[in-house]
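A.B. asks: build me a structure from this.
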Amino acid sequence: MTTSQTRPRTATVVPHHLLIGPDTHGVTRYAGEVAGAAGALIVRDAGLLKEGGRAHLHVTDRLISPDPTAAAELVEGLARRVRLTVTLHDVPQPTDGPRFRARAAAYGRIVRASTAWATNSWHEHALVNRWCIADAHGTVIPLPIQGAIGGRAETDAHVLGVFGFVYPGKGHRQVARAAAALRRGGLLATVRVLGDAAKGHADEIDELLRNCHARGVPVEVSGRVPEAGVRDALRRVGVPVAAHRNVSASGSVNSWIAAGRRPLVRDSAYAREMAALRPGTLTLFDDSTLVPRLEEALRRPTTTWIKPGTDLGPRLEDTAAAYRTWWAAVAG
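C.D. replies: This is a model prediction of the structure:
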């Protein structure tokens, strides 16, 4: 039996993990994966956390409350009861629209209330400092890749695939316009949407279908892809594309990489950071280069696959180790 005298020092500072929301939500699922890899106890009810104990929360305000101010108040209340560390997801930025100021203020309050905070990229860390709370100092622990690179698979060579929830700015419309341009040039590209509409955005799918029909572009909407079928679905498309604007971090890009694909990703500070973290896993494009990049990928399909032997780190075990080191450092 492991006792308090023999237990490794880091084990004593791994906080309980409070999971909020359904496991189908990417943030909740990721929080559970980190907890499992780090050896943390998962708690679903904040009321079960011991007064004065340690807890960690992966924060996206929408999972806590539809009202950002209420979300901040709930986290502040939790931080008064326990020593709380947080990982910030969906960091606010002006493209959030009317909710931006409220979300930025809420994240600033959450940072101030927590014992320590983390983001998944330096890009997000900079967003926190620029829009939420100036001169705050957090840590950065990148999202891991889970999966092993296999050989190339048979694909539907003409299909441009976009994975994840459908919402404004995700890039589906731009991919449809690019497909129309390719078809005018003699390449019979089609669009496959691997995902369902985000909550409140069912009209986006209707609009996409109308736009594709008007442009003469065949489009297929799969709806939500079951977890067990994601890898095969991502390996089936001809060209993987992640065209969303104003991204702060992207689980969908990591899913493409985990499936062995080298997606075309819109150029951004975050995309450049990830391309430097994992060389050889992304192909960047901007508004002026999407069509030629797609044309090259359709003509040279090997460019859409990651080469065997490419380093995909950090892996989940690396991420868990980074969290344990950080929790040990802030435990005092």
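A.B. asks: please count neighbours and contacts with C-alpha atoms only from this point.
C.D. replies: Noted.
A.B. asks: give me the neighbour count for V221.
C.D. replies: For V221, the count of nearby residues is 16 (other C-alpha atoms under 10 Å).
A.B. asks: ok, it touching G195?
C.D. replies: Yes - the criterion here is C-alpha atoms under 8 Å, and V221 meets it with G195 at 7.1 Å.
A.B. asks: and D23, how many neighbours does it have?
C.D. replies: When neighbours are counted by other C-alpha under 10 Å, D23 registers 13.
A.B. asks: and for comparison, fold this next one:
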Amino acid sequence: MPTPPLTIALGPPTHGVTRFAADCARAAGTPLLEVPESARLREALAAHPGSAVHLHITDSLFGATPDEAADTVEVMARDRPVAVTLHDIPQPAEGTERCRRRMGAYQRIAAAAGLVVVSSEHERRLCDAAGIVVDAVIPLPVPDLGVASSPIEPDAGPHPEAVRRDERSVGVFGFLHPGKAVDVVAQAVAELAAAGDHSVGLRLLGSPAAGHEDYVRAAVETVRAAGGHADVTGHIEDGDLARVLGEVTVPVALFRNVSASGSINTWAAA
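C.D. replies: This next block holds a predicted model:
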């Protein structure tokens, strides 16, 4: 029986793609190598000379630029068989020039790999349009969040995530960045507040993606300036997900770029 490939979970453990890579390897019972940053990847692989690897790729984890990410994969593929699952497939909605640069990198990565996997038919169509041959579509799973713990009572003491019983909320979940249209959701909640409805709050369930702290801060201030309330929870521990997501009245996934989405599947699980 062939030896299964070594899955590389590259990046911080809280990153969705990194975490998914690790979860897939553990679920399949296949070898896993966790590497917190791309600068340490070559050193980590030196202990596994020639081993076939499976990479879960979004370009920002593999290099400071899309071209650097493609360089990383091409160098790796010179010494070993490489399979890839492509995430965050580039698409025109993210901006013409950014899409062009990222898609060029994804084309190079796919050309270096012996097997290419995506997570949705939509992503396959994006790859087809770019001349990337996809070998398999494997949908993302809906996770099991378990049973929600008891909701927080109003008199339970200070909790940054506490929700008043009479409060309705609009929630955006996951790493927060412009692709999730947090600004549009914030503006909608602000308009409710400006019209006199202060019973609906904005709940941003997660942390700002790297480089987008000011964007998230501006969204919160948009709501507060209109007299509404808004908060950012920061990272939510696994054991709290079912409860925290279940407290939201209206979950919103207003993605500017349609894709396979772990955050949507987590909403579905909740």
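A.B. asks: list the contacts for the counterpart of A249 of the first structure in the second structure?
C.D. replies: Under the alignment (TM-score structural alignment), A249 of the first structure maps onto A260 of the second structure. Neighbouring residues of A260 of the second structure by C-alpha atoms under 8 Å, 6 or more residues apart in numbering: 87-88, 119-120, 123, 139-140.
A.B. asks: and what of D318 of the first structure?
C.D. replies: Per C-alpha under 8 Å, 6+ apart, neighbours of D318 of the first structure: P144.
A.B. asks: buried sites along the helix or strand hosting it?
C.D. replies: Taking DSSP states H and E as the definition, D318 of the first structure sits inside helix 316-330. Neighbour counts using 16 or more other C-alpha atoms under 10 Å place 316-324, 326-328 of helix 316-330 of the first structure among the buried residues.
A.B. asks: the first structure: strands as residue ranges?
C.D. replies: Counting by DSSP state E, the first structure has strands at residues 16-18, 42-43, 54-59, 83-88, 116-119, 139-140, 156-163, 190-194, 219-221, 237-242, 264-266, 283-285.
A.B. asks: any idea which of the ones you listed is most buried?
C.D. replies: With neighbours defined as mean count of other C-alpha atoms under 10 Å, the strands of the first structure peak in mean count at strand 237-242, which reaches a mean of 26.
A.B. asks: what sits up against it?
C.D. replies: Contacts of strand 237-242 of the first structure (C-alpha under 8 Å, 6+ apart): 155-163, 170-171, 175, 192, 234, 252-253, 256, 261-266, 294, 297-298, 301, 304.
A.B. asks: count the neighbours of the equivalent of P218 of the first structure over in the second structure for me.
C.D. replies: Using TM-score structural alignment, the equivalent of P218 of the first structure in the second structure is H229. Close neighbours of H229 of the second structure, defined as other C-alpha under 10 Å, add up to 21.
A.B. asks: same deal with R243 of the second structure?
C.D. replies: 19.
A.B. asks: and the equivalent of it over in the first structure, how far is that from A118 of the first structure?
C.D. replies: Correspondence of R243 of the second structure to the first structure, assessed by TM-score structural alignment: D232. Distance, D232 of the first structure to A118 of the first structure, by C-alpha to C-alpha, to the nearest Å: 32 Å.
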